[in-house]
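Enquirer: Structure for the following, please:
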Amino acid sequence: MYRLLFAQVLRRFDAEAVHHLTVRALRVLSLVPVVKRRLYKRLAPRDEALRLQAFGVHFPSPFGLAAGFDKDAGCVEALAAFGFGHVEVGTITAHAQPGNPRPRLFRLVADRAIINRMGFNNRGARQAARRLSRPRSLPVVVGVNIGKTKVIPEELAARDYVASAARLAPLADYLVVNVSSPNTPGLRNLQAVELLRPLLKEVQRAAGRTPLLVKIAPDLADEDVDAVADLALELGLAGVIATNTTIGREGLSKSDPDVAAETGGLSGRPLKARSLEVLRRLRARVGDRLTLVSVGGVENVDDVWERLLAGATLVQGYTGMIYDGPLWAWRINRDLSRRLRRHGHTSIREVIGRVSG
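Expert: The predicted structure follows:
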């Protein structure tokens, strides 16, 4: 039904307008305890075989929602009620900012992809902290993804990240340093190890005991992926999230060339191959010494299963929900449970341990 609704109605409306309407509806749902609890009871992952632990945090399922959807931490409980094993909010910056001018979000339906140049539009760390500090009636694992405020110069980036980390880390199950969005000028320069090392050290101190991860771009050269992996090991980070959106346009074959030419980060199906390639490279480099979180082109249980076999402990998605609807996470968890049993496994941890080449 959702796919018919999308094909006949939703795709005719502006992508960002639909996104905002969806977020508002989820925020309202978060305020209705009876409905929220019923949805959670029906759709949230409850199979003990899917439970796992990563960097000291217990997850009800390996499949979660990537950053970018709930930018201001306004609907984490509703998203958990629809089946996500964890919800990563943000990207949140120390200071509120409007993001880039509209239009800035584009669907490439034929390729099941999205281009965005949102530019970290959010209400800032202070507002996000207020929301995250409110009591919750549902259990939900919350990651907080932080980025650089656009107007802050590169040489002051560490101070900007630290301001967000100090405010948000105590309210997060894990914290992510985002240095890989293509939509903030100069941000990706911070992935260079000589700039990334001091930044991560400062954020580590501010984060305290909260597990710290770094999110990297798919457009890094292989040797730079290795360098970031080595740095993460050197600093004792909790893990690496691979990957963010790409500035490349490889894999687009069916979409309107004018839309495909829009600037911004590409997500969805065309990112699948490179995201998996980076995951495998990271796994070969770090083994099981870091938690690897795979994101990019994840559409169904086959993709989740493949990422787990390739060495990911956690898997995230976002674009797939745009095309498959609100029951997307529930279906993936249901199918993951069935596949586990079909292969004779009693725990998802047995799959993660069987790394493929």
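
Enquirer: going forward, measure contacts between C-alpha atoms and count neighbours the same way
Expert: Fine.

Enquirer: Shouldn't Gly85 be within a helix?
Expert: No. Under DSSP: H, G, I helix; E, B strand; the rest coil, Gly85 falls outside any helix and is assigned coil.

Enquirer: Now for it: which residues touch it?
Expert: Shown in contact with Gly85 (C-alpha atoms under 8 Å, 6 or more residues apart in numbering): 44-45, 59-65, 140-141.

Enquirer: Quick one: the strands in the stretch 101-250 of the chain, in order.
Expert: Using DSSP state E, counting those that start in this stretch, the strands of the stretch 101-250 of the chain run over residues 105-108, 113-116, 142-146, 174-178, 212-216, 239-242.

Enquirer: what packs against the fifth one?
Expert: Pointing back at strand 212-216 there. Counting contacts by 3 or more C-alpha pairs under 8 Å, 6 or more residues apart in numbering; DSSP states H and E, strand 212-216 packs against strand 174-178, strand 239-242.

Enquirer: where do the helices sit along this protein?
Expert: Applying DSSP state H to the chain gives helices spanning 2-8, 15-30, 33-43, 76-81, 125-132, 157-168, 193-207, 222-235, 257-260, 272-286, 301-309, 319-324, 328-342, 348-352.

Enquirer: buried residues in the first one?
Expert: In this case it means helix 2-8. Phe6 (16 or more other C-alpha atoms under 10 Å).

Enquirer: number of nearby residues for the nearest residue to Ala166 once chain neighbours are set aside?
Expert: In this structure, Ala166 finds its nearest non-sequential neighbour in Ala206, 5.1 Å apart by C-alpha to C-alpha, 6 or more residues apart in numbering. By other C-alpha atoms under 10 Å, the residues close to Ala206 number 20.

Enquirer: OK, contacts around Ala221?
Expert: Ala221 neighbours (C-alpha under 8 Å, 6+ apart): none.

Enquirer: mind redoing it with 10 Å?
Expert: 227, 278 (C-alpha atoms under 10 Å, 6 or more residues apart in numbering).

Enquirer: now Pro270: how far from Ile114?
Expert: According to C-alpha to C-alpha, to the nearest Å, Pro270 stands 10 Å off from Ile114.

Enquirer: Quickly name whichever of the contacts of Gly85 is closest to Gly296.
Expert: For the contacts of Gly85, the residue nearest Gly296 by C-alpha to C-alpha is Leu65; the value is 11.4 Å.

Enquirer: how deep is Pro101 tucked in, by neighbour count?
Expert: By other C-alpha under 10 Å, the residues close to Pro101 number 9.

Enquirer: looking at it, it is touching Arg117, isn't it?
Expert: Yes. Judged on C-alpha atoms under 10 Å, Pro101 makes contact with Arg117 at a distance of 8.8 Å.

Enquirer: that older thread, quick one: the helices of the chain as a markdown table, columns for distance to Gly147 too.
Expert: Compiled in a markdown table, the helices of the chain are given as follows (distance: least, C-alpha to C-alpha, whole Å):
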| stretch | distance to Gly147 |
| --- | --- |
| helix 2-8 | 32 |
| helix 15-30 | 21 |
| helix 33-43 | 30 |
| helix 76-81 | 19 |
| helix 125-132 | 10 |
| helix 157-168 | 7 |
| helix 193-207 | 11 |
| helix 222-235 | 17 |
| helix 257-260 | 26 |
| helix 272-286 | 21 |
| helix 301-309 | 26 |
| helix 319-324 | 20 |
| helix 328-342 | 26 |
| helix 348-352 | 30 |
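
Enquirer: Also this sequence, please, to line up against the first:
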Amino acid sequence: MLNYQTLRPFIFKTNPETAHTIIEFLSKIAPKIPAFLPFLSYKNCLKDSILMQEIDGMRFYNPVGLAAGFDKNAKMIELLCALGFSHLELGAVTPLAQSGNDKPRLWRHIEEESIQNAMGFNNEGMSMVNAYLKNLFPFVVPLGVNIGKNKITSQEESLKDYLTLARNFAQSSDYLSVNLSSPNTPNLRDLQNINFIQELFSSLCQVYTKPIYLKIAPDLEIDFALSLIEAAIKSGAKGIIATNTTLDYSLVARPQDRGGISGKVLASKSREMLKQIALYLKNTNQKTTLISVGGISNAQEAYTRIRLGANLVQVFSALIFEGPSLVKQINLDLKNFLERDGFNHIGEAVGVDLCN
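Expert: Have a look, this model is predicted:
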């Protein structure tokens, strides 16, 4: 029987963005095929009490979610849920639809099992995405929306974009992820400053009552990153998502000259950022949700992140390189790791490897 690793060389002969469009099309027709999604769910969804958590009022039946960027327009929710994800982060979504940057803008680094993208927040806009979400919400797993400003929005008007998005998704999402860290929208990372973050989260919390998380870049100096995190938490953020893609092009042999890199090569940077954030929160006695993303491709890496303080993990690039059975395999192995190490519940493992 053909498995994904056998098919992968043929899939990788296709342009990356074309391949993604095909997946989006298959996701559209999948719910119309009798018994297909229940069969996928039976094969991929692992439910075990050792993996279940309630975090910020949301129930997660395992710790593995989908990172933002894969399902930008909320068109693949049912198929992705059937692959075993405990939560889906959709987007990034902007107030107005935008086409994104010029093509080509998505590249595979096959030897490094990594992806480079310069997409530029291409999406159908909040009205269309909200319409898709309202047809499904509330859903069987938490649905988050990653929000970002439009390219044409000036820095001075950025706050209005984020507030508009928060109001729009107040009744059709379980949480928001604030994206100030994508490298593909001009000057967006400049908004990663204390004054803007304080104003932003204070304002967002007045219009959106569910959890709001800050997603940060992996390339920040750690002291600066911690100052931003402190400002976000004091202004109402429920947690931190670490990290977005990196601009460190030395990580791959043949980088493009634009866009952010994700995948296995990001693992070390993302892991270290998580560790420093978790240590800081521990030492300052702040209980804050941590979601680790970046370079997680197997259960060992996921378990390492959990033991370093992550409550949840997210994957994206690994799904492309490992295939649709990835989430089930991670969860099966995580269960075994937890039992091997004497834990009765995943929450007991969170942060056990932290030391000063």
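
Enquirer: Drop the TM-score for these two in here.
Expert: With the length set by TM-score structural alignment, normalised by the length of the second structure, the two chains reach a TM-score of 0.95; 350 aligned residues with a C-alpha RMSD of 1.5 Å.

Enquirer: wait, Thr185 of the second structure sits on Ser154?
Expert: No. Here Thr185 of the second structure does not reach Ser154: they are 11.5 Å apart, not a contact under C-alpha under 10 Å.

Enquirer: Between these two, which has more neighbouring residues?
Expert: Neighbours were counted for Thr185 of the second structure and for Ser154 using other C-alpha under 10 Å; Thr185 has more, 21 against 13.

Enquirer: What's the separation between that one and Ala278 of the second structure?
Expert: For Thr185 of the second structure, the distance to Ala278 of the second structure - C-alpha to C-alpha - is 28 Å.

Enquirer: what's the answer for Gln314 of the second structure, then?
Expert: Distance, Gln314 of the second structure to Ala278 of the second structure, using C-alpha to C-alpha: 17 Å.

Enquirer: The two: which has the busier surroundings?
Expert: Gln314 (28 against 23).

Enquirer: What's the match for that one in the first structure?
Expert: Gln314 of the second structure maps onto Gln316 of the first structure when the alignment is built from TM-score structural alignment.

Enquirer: cool, Gly347 of the second structure as well?
Expert: By TM-score structural alignment, Gly347 of the second structure lines up with Arg349 in the first structure.

Enquirer: Just confirm its match contacts Val355, I think it does.
Expert: No. Taking C-alpha under 10 Å as the definition, Arg349 of the first structure is not a contact partner of Val355, at 11.2 Å.

Enquirer: End to end on stretch 288-296 of the first structure, go ahead and measure it.
Expert: By C-alpha to C-alpha, one end of stretch 288-296 of the first structure lies 21 Å from the other end.

Enquirer: so how far is that stretch off the chain centroid?
Expert: Distance of stretch 288-296 of the first structure from its chain centroid, counting by C-alpha atoms, centre = their mean, to the nearest Å, is 12 Å.

Enquirer: do the same with stretch 25-44 of the second structure
Expert: 23 Å.

Enquirer: Over to stretch 69-81 of the second structure?
Expert: Distance, centroid of stretch 69-81 of the second structure to centroid of chain: 12 Å (C-alpha atoms, centre = their mean).

Enquirer: And stretch 206-225 of the first structure, by the same measure?
Expert: Taking C-alpha atoms, centre = their mean, one finds stretch 206-225 of the first structure lying 13 Å from the centre of the chain it belongs to.

Enquirer: Give me the distance between the two termini of that stretch.
Expert: 25 Å.

Enquirer: What is the aligned counterpart of Leu279 of the second structure in the first structure?
Expert: Counting by TM-score structural alignment, the partner of Leu279 of the second structure is Ala284.

Enquirer: hmm, back to that, can I get the contacts of Gly85 of the first structure in CSV with distance to Lys201 of the first structure and neighbour count?
Expert: CSV is the format used below for these (distance: C-alpha to C-alpha, whole Å; neighbours: other C-alpha atoms under 10 Å):
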residue, distance to Lys201 of the first structure, neighbour count
Ala44, 36, 23
Pro45, 35, 29
Phe59, 27, 20
Pro60, 30, 24
Ser61, 30, 26
Pro62, 28, 27
Phe63, 29, 29
Gly64, 27, 27
Leu65, 27, 27
Val140, 28, 20
Val141, 25, 20
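
Enquirer: a markdown table please, covering the residues you listed and showing distance to Leu31 of the first structure.
Expert: Converted to a markdown table, the contacts of Gly85 of the first structure look like this (distance: C-alpha to C-alpha, whole Å):
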| residue | distance to Leu31 of the first structure |
| --- | --- |
| Ala44 | 18 |
| Pro45 | 21 |
| Phe59 | 24 |
| Pro60 | 23 |
| Ser61 | 24 |
| Pro62 | 27 |
| Phe63 | 25 |
| Gly64 | 22 |
| Leu65 | 20 |
| Val140 | 15 |
| Val141 | 19 |
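
Enquirer: Please report how far the nearest residue to Gln53 of the second structure once chain neighbours are set aside lies from Val141 of the second structure.
Expert: Spatial nearest neighbour of Gln53 of the second structure, excluding adjacent residues (C-alpha to C-alpha, 6+ apart): Phe60 at 5.3 Å. According to C-alpha to C-alpha, Phe60 of the second structure and Val141 of the second structure sit 7 Å apart.

Enquirer: Next: Ser27 of the second structure.
Expert: 17 Å.

Enquirer: Counting neighbours, what do you get for Cys263 of the second structure?
Expert: Cys isn't right for residue 263 of the second structure; it's Gly. Neighbours of Gly263 of the second structure using other C-alpha under 10 Å come to 27.

Enquirer: can you check Leu196 of the first structure too?
Expert: Residues lying near Leu196 of the first structure (other C-alpha under 10 Å) number 18.

Enquirer: isn't it right up against Ala229?
Expert: No. If you go by C-alpha under 10 Å, Leu196 of the first structure and Ala229 don't touch, sitting 11.7 Å apart.

Enquirer: who touches both of those two?
Expert: Residues touching both Leu196 of the first structure and Ala229 (C-alpha under 10 Å, 6+ apart): Val214.

Enquirer: contacting residues around Gly268 of the first structure?
Expert: Per C-alpha under 10 Å, 6+ apart, neighbours of Gly268 of the first structure: 108, 111-115, 245-246, 295-299, 317-320, 322-323.

Enquirer: scratch that, Arg307 of the second structure is what I was asking about
Expert: 275, 301, 346-354.

Enquirer: can you pick the most crowded of those residues?
Expert: Counting neighbours by other C-alpha under 10 Å, Ile346 comes out on top of these with 23 neighbours.

Enquirer: and the gap between the residue most central in space within the second structure and Phe60 of the second structure?
Expert: Centrality entry for the second structure: nearest residue to the mean C-alpha point is Ala67, 2.2 Å, by C-alpha atoms, centre = their mean. In this view, Ala67 of the second structure and Phe60 of the second structure are 15 Å apart by C-alpha to C-alpha.
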